[in-house]
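Engineer: A predicted structure for the sequence below; I have some questions about it.
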Amino acid sequence: MGETNNPPQATTLWDHLSIIIRWRRTVILIMSAVAVLAVLYAFLARKWYYSEAMVLPPPANTFGLGNFLPQLNLGLFGATGMLSNEVNLVLNVLESRRMKDLVIDRFDWMDRFPTKTRFKAYTRYRKKIKWEVTEEGAIHIWVTEVDPQLAANTINFIVAETAREYNRITVSQARNQREFLEKRLLQNKRDLEIAEEALKVFQQETGVIAPEDQIRASVEALASIKTELIMAEVEYEVLSSTLPPNSSEVLQAEEKKNSLAQKYEQLKKSSGKHDIIIGLDVAPEVSVRYLQLYREIELQGKILEFLLPQYEQARIAESREKGNLYVLDAGRVPEKKYKPKRAFVVLAILFISFVILYLIISFLEWYQWLRERDPEKYSLVRGVLVGLQPRNLFRWHSGERP
């Protein structure tokens, strides 16, 4: 019973070799057949050819979408991190359904390949046409096809259509930007004219030209008159205390004091329309209003300075006839196939076949050992194997026992 409970196990290299040696004829026969079939498959399998191209979008500091659109933090199609708007535009053109339809119709995929539906053709596009963004910001595009000339024609067609679509979008964006800036410039000019006219009317009504200088002059004039008024009041008090009230000196001193007081009050309250001196009572209001009008003119002027260069850039971008998508490397007709790798295919098939064959041989060794040493377990295993036969499985589903 000890032997029955301990079936033979291949624990050393010699154990494995001994099993293979016992089954050497079967191994040689089957592996030879597999080798022949693998070689036939490697030579008869469809060949694929690889053609690539490299394009470079314009830098962000030239006329293009980078001047008009905000930066987007995207990670698309294998690229990560911050991509410029120009790169994002090219990637979206490559991924667009319009580009897929152009390639499918141009090279007659629906009839040339087993793509009976448009959906399958789109799937083939995603599998056979790839791209990635390099660290330098260029876009690497490659195509795998069953014909070398077809691969080169496809990649060059994609590059040409991408450049054409890129140019169309950038020019359209520049046109829209130019129209928007043109309307905004007209509005800005009207606002500037209104602000200038309002300041002109205010200056004509108040006589204010330079409020800071005029207020400073008003303060100095009032201080001078106030000083004279105080001196006149002191003189009047001295004379009135020493001379009769009706004396000519007292009357003259009183008249001088009253005249200076009246003049001081006039300057303090307000100024005339054409006066240079601004009354202190109205100085805060006049200054604030003047600053508001002047600030509006400055604001509209700054807006005009900002809009004019943008408007000129949009006009230049709109007038361009060619896009700035630079083709660094055009697609070439590949001289060698891309896949399959025949040696790798043959070796892989042989290795997988040998592993499967060895597992089957090991199972047969164990099955034979059960038949000789453990009839009870052998009968159980044999019943399971018989039940797994296709005809018995079918009868089982029909409600009959195998």
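Structural biologist: Perfect, I can see it now. Computed from a predicted structure; not experimentally measured.
Engineer: drop to CA atoms for contacts and neighbour counts, all remaining ones
Structural biologist: Will do.
Engineer: Which stretches in the stretch 151-300 of the chain count as helices?
Structural biologist: Ranges of helices within the stretch 151-300 of the chain are 211-242, 248-269, 283-319, based on DSSP state H, counting those that start in this stretch.
Engineer: May I see these arranged in TSV, with distance to residue 155 and mean neighbour count as well?
Structural biologist: Formatted as TSV, these follow (distance: least, C-alpha to C-alpha, whole Å; neighbours: other C-alpha atoms under 10 Å):
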stretch	distance to residue 155	mean neighbour count
helix 211-242	71	16
helix 248-269	85	16
helix 283-319	28	16
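Engineer: Nearest to residue 182, out of those helices?
Structural biologist: In terms of C-alpha to C-alpha, the element of the helices of the stretch 151-300 of the chain nearest to residue 182 is helix 283-319, at 6.9 Å.
Engineer: what's the following helix or strand after that closest one?
Structural biologist: Later in the chain than helix 283-319, the nearest helix or strand by DSSP states H and E is strand 326-329.
Engineer: If you count contacts, what does that following strand end up packed against?
Structural biologist: strand 49-56 (3 or more C-alpha pairs under 8 Å, 6 or more residues apart in numbering; DSSP states H and E).
Engineer: by contact count, what packs against the following helix or strand past the strand it packs on?
Structural biologist: From strand 49-56 onward toward the C-terminus, using DSSP H and E, the following helix or strand is helix 85-95. In terms of contacts (3+ C-alpha pairs under 8 Å, 6+ apart), helix 85-95 is packed against helix 148-206.
Engineer: In addition, the following structure is provided for comparison:
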Amino acid sequence: MPMRPPESSNDSINILESLGVIAKYKKMILLVTCAAGLITVAYSLSLDKSYSSTAKILPHQQSQNLLSAITGQMGGGGVGLAGGLLGAASTSDLFAEMLKSDDIKDAIVTRFKLMQVYEKELRQDAYSQLMKNVSIQTGKEGIISITVEDRLPQRAADMANALVDEVDKLSAKVNMAQAGQSREFLENRLTRARSDLADAEEKLKAFQARNKALNVPEQARAAIEGVAQLMAQLASQEVQLASLQRQFTDWNPEVKNAKAAIANLKGQIARMEGQGGGSIPSVGSVPPLGQEYVRLMREFKTQENIVSLLVNQYELAKLSEANNVSTLQVVQAARVPERKSKPKRAQMVLVVACASFLLSVIAAFVRERFAVMPAEEREKWRRVWHDLKPFSAAQKAE
């Protein structure tokens, strides 16, 4: 069996050949690498310095919790009205989107005269340039980082802090508007509920006036209270669903949850009333006159509970509308940066120098390959290169 030469010997030869090529063209490699590095240094020195300043805020839940409390007594599915008003996104995500609104951009552009600073004739162009210089990031903990980059360190810090002020103002304005809408909606519903309660009370009083002596079992009275409470929760849940449907489609998760809660309450009421035409099982032995009394009493208790719930919700809505305190907590105010953030000259020079070194080494191997190439093959490559020149020239002309 013939002996095979060891592969390590071939590897050593290839490495030596490669090192020989690099050594042969070392002047070219060093010249290209140094020239590219010097050009990069000169270019980086011509760039304007930029400074970055970061402010960090944490939107707190006071306003959202207050709106949630408005419907916290509704029972059922427990879907908050604040969720319907503010949507499915987190509070931090909402603040991050508000920071990108035209209202805030307009305030910052006006306050810092950015049309002159950015040398823009159109306001929209100034908006675009501003957003290029602003970075907004939301952390997992809900903290929002607002970073502003500018040529002047003081202005970078001032703009970051101004963004915090403006988003706080806008958030307070939005919360007050939402609370106002909720208050108006509940006010109208409360007026209607009070009218229904007055009607139910009049009917019950009229029935009692006609029928002086009426004996209703204690078990039936307890059933009346239970059904009345459930029906009050059902009415409140329907108020919530109506609020959600004013802003969202039926495919919205919170709308679906509210509908599921309503269906659940209706099922509980149906089970308590039984299957016999709305009569309550606990009053099966009550005579027809007593059945009528049970029905009227249940309606009265239901409307009474509805009014009680709506009054609490209405008062909370008024409190939320009047609440104009800060909607966020400043975790870190922006400070004047001491060091520039751009250009990163050392990084630029290192990247360009490494890339130039690699390209020059590749060029050295290509030149060496052509140098040892047979004359006939070299001539073929020259013809190919010659044929490509007119093609390139034609493309440039087009």
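Structural biologist: Now that the structure is in, tell me what you want to look at. Quantities reported herein were computed from a predicted structural model and do not represent experimental measurements.
Engineer: picking that back up, for residue 111 of structure 1, find the nearest of the helices of the stretch 151-300 of structure 1.
Structural biologist: That would be helix 283-319 among the helices of the stretch 151-300 of structure 1, by C-alpha to C-alpha, at 40.3 Å.
Engineer: which residue ends up closest to the midpoint of structure 1 in space?
Structural biologist: residue 72 (3.4 Å; C-alpha atoms, centre = their mean).
Engineer: ok, it - contacts?
Structural biologist: With contacts defined as C-alpha atoms under 8 Å, 6 or more residues apart in numbering, residue 72 of structure 1 is in contact with 82-85.
Engineer: swap in residue 171 of structure 1?
Structural biologist: For residue 171 of structure 1, counting by C-alpha under 8 Å, 6+ apart, the contacting residues are 317-320.
Engineer: which of those lies closest to residue 52 of structure 1?
Structural biologist: residue 320 (28.3 Å).
Engineer: The equivalent of the closest one over in structure 2 - how many residues pack around it?
Structural biologist: Here residue 320 of structure 1 is matched to residue 323 in structure 2, going by TM-score structural alignment. Residue 323 of structure 2 has 17 neighbours, counted by other C-alpha atoms under 10 Å.
Engineer: how about residue 323 of structure 2, what does it touch?
Structural biologist: 63, 176.
Engineer: And for the one 3 residues further on?
Structural biologist: Residues in contact with residue 326 of structure 2, defined by C-alpha under 8 Å, 6+ apart, are 168-169, 172.
Engineer: Ok, residue 83 of structure 2 next?
Structural biologist: 68, 254.
Engineer: Next, work out how far apart the aligned partner of it in structure 1 and residue 350 of structure 1 are.
Structural biologist: Mapped onto structure 1 by TM-score structural alignment, residue 83 of structure 2 lines up with residue 70. Going from residue 70 of structure 1 to residue 350 of structure 1 by C-alpha to C-alpha, to the nearest Å gives 57 Å.
Engineer: same deal with residue 228 of structure 1?
Structural biologist: From residue 228 of structure 1 over to residue 350 of structure 1 (counting by C-alpha to C-alpha), the distance is 121 Å.
Engineer: And for residue 41 of structure 1?
Structural biologist: Counting by C-alpha to C-alpha, the gap from residue 41 of structure 1 to residue 350 of structure 1 is 12 Å.
Engineer: again, but for residue 234 of structure 1
Structural biologist: For residue 234 of structure 1, the distance to residue 350 of structure 1 - C-alpha to C-alpha - is 128 Å.
Engineer: likewise residue 237 of structure 1?
Structural biologist: In terms of C-alpha to C-alpha, residue 237 of structure 1 sits 132 Å off from residue 350 of structure 1.
Engineer: what does residue 180 of structure 1 give?
Structural biologist: 69 Å.
Engineer: So for the two, which sits in the more crowded spot?
Structural biologist: Between residue 180 of structure 1 and residue 350, residue 350 has the larger neighbour count (other C-alpha under 10 Å), namely 18 against 13.
Engineer: Aligned to residue 363 of structure 2, what sits in structure 1?
Structural biologist: By TM-score structural alignment, residue 363 of structure 2 lines up with residue 360.
Engineer: Measure how buried its match is and give me the count.
Structural biologist: Residues lying near residue 360 of structure 1 (other C-alpha under 10 Å) number 12.
Engineer: State the distance from it to residue 302 of structure 1.
Structural biologist: Residue 360 of structure 1 sits 86 Å away from residue 302 of structure 1, taking C-alpha to C-alpha as the criterion.
Engineer: doesn't residue 336 of structure 1 fall inside a helix?
Structural biologist: No. Counting by DSSP: H, G, I helix; E, B strand; the rest coil, residue 336 of structure 1 falls outside a helix, being coil.
Engineer: so it sits right up against residue 48, yeah?
Structural biologist: No. With contact defined as C-alpha atoms under 8 Å, residue 336 of structure 1 does not reach residue 48; the gap is 9.2 Å.
Engineer: Quick check on these two: which one has the bigger neighbour count.
Structural biologist: Taking other C-alpha under 10 Å, residue 336 of structure 1 and residue 48 do not tie; residue 48 has more neighbours (17 against 11).
Engineer: Tell me the residue in structure 2 aligned with the more buried one.
Structural biologist: So residue 48 of structure 1 corresponds to residue 50, using TM-score structural alignment.
Engineer: Report how many residues lie close to residue 167 of structure 2.
Structural biologist: Residue 167 of structure 2: 22 surrounding residues under other C-alpha under 10 Å.
Engineer: Give me the aligned partner of it over in structure 1.
Structural biologist: That one, residue 167 of structure 2, aligns with residue 162 by TM-score structural alignment.
Engineer: what do you get for residue 238 of structure 2?
Structural biologist: Aligned by TM-score structural alignment, residue 238 of structure 2 pairs with nothing in structure 1.
Engineer: residues touching the closest residue to residue 133 of structure 1 other than its chain neighbours, list them.
Structural biologist: Spatial nearest neighbour of residue 133 of structure 1, excluding adjacent residues (C-alpha to C-alpha, 6 or more residues apart in numbering): residue 139 at 4.6 Å. Contacts for residue 139 of structure 1 (C-alpha under 8 Å, 6+ apart) come out as 54-56, 87, 131-133.
Engineer: Closest to residue 116 of structure 1 out of these?
Structural biologist: Of the contacts of residue 139 of structure 1, the one sitting nearest to residue 116 of structure 1 (C-alpha to C-alpha) turns out to be residue 131, at 25.6 Å.
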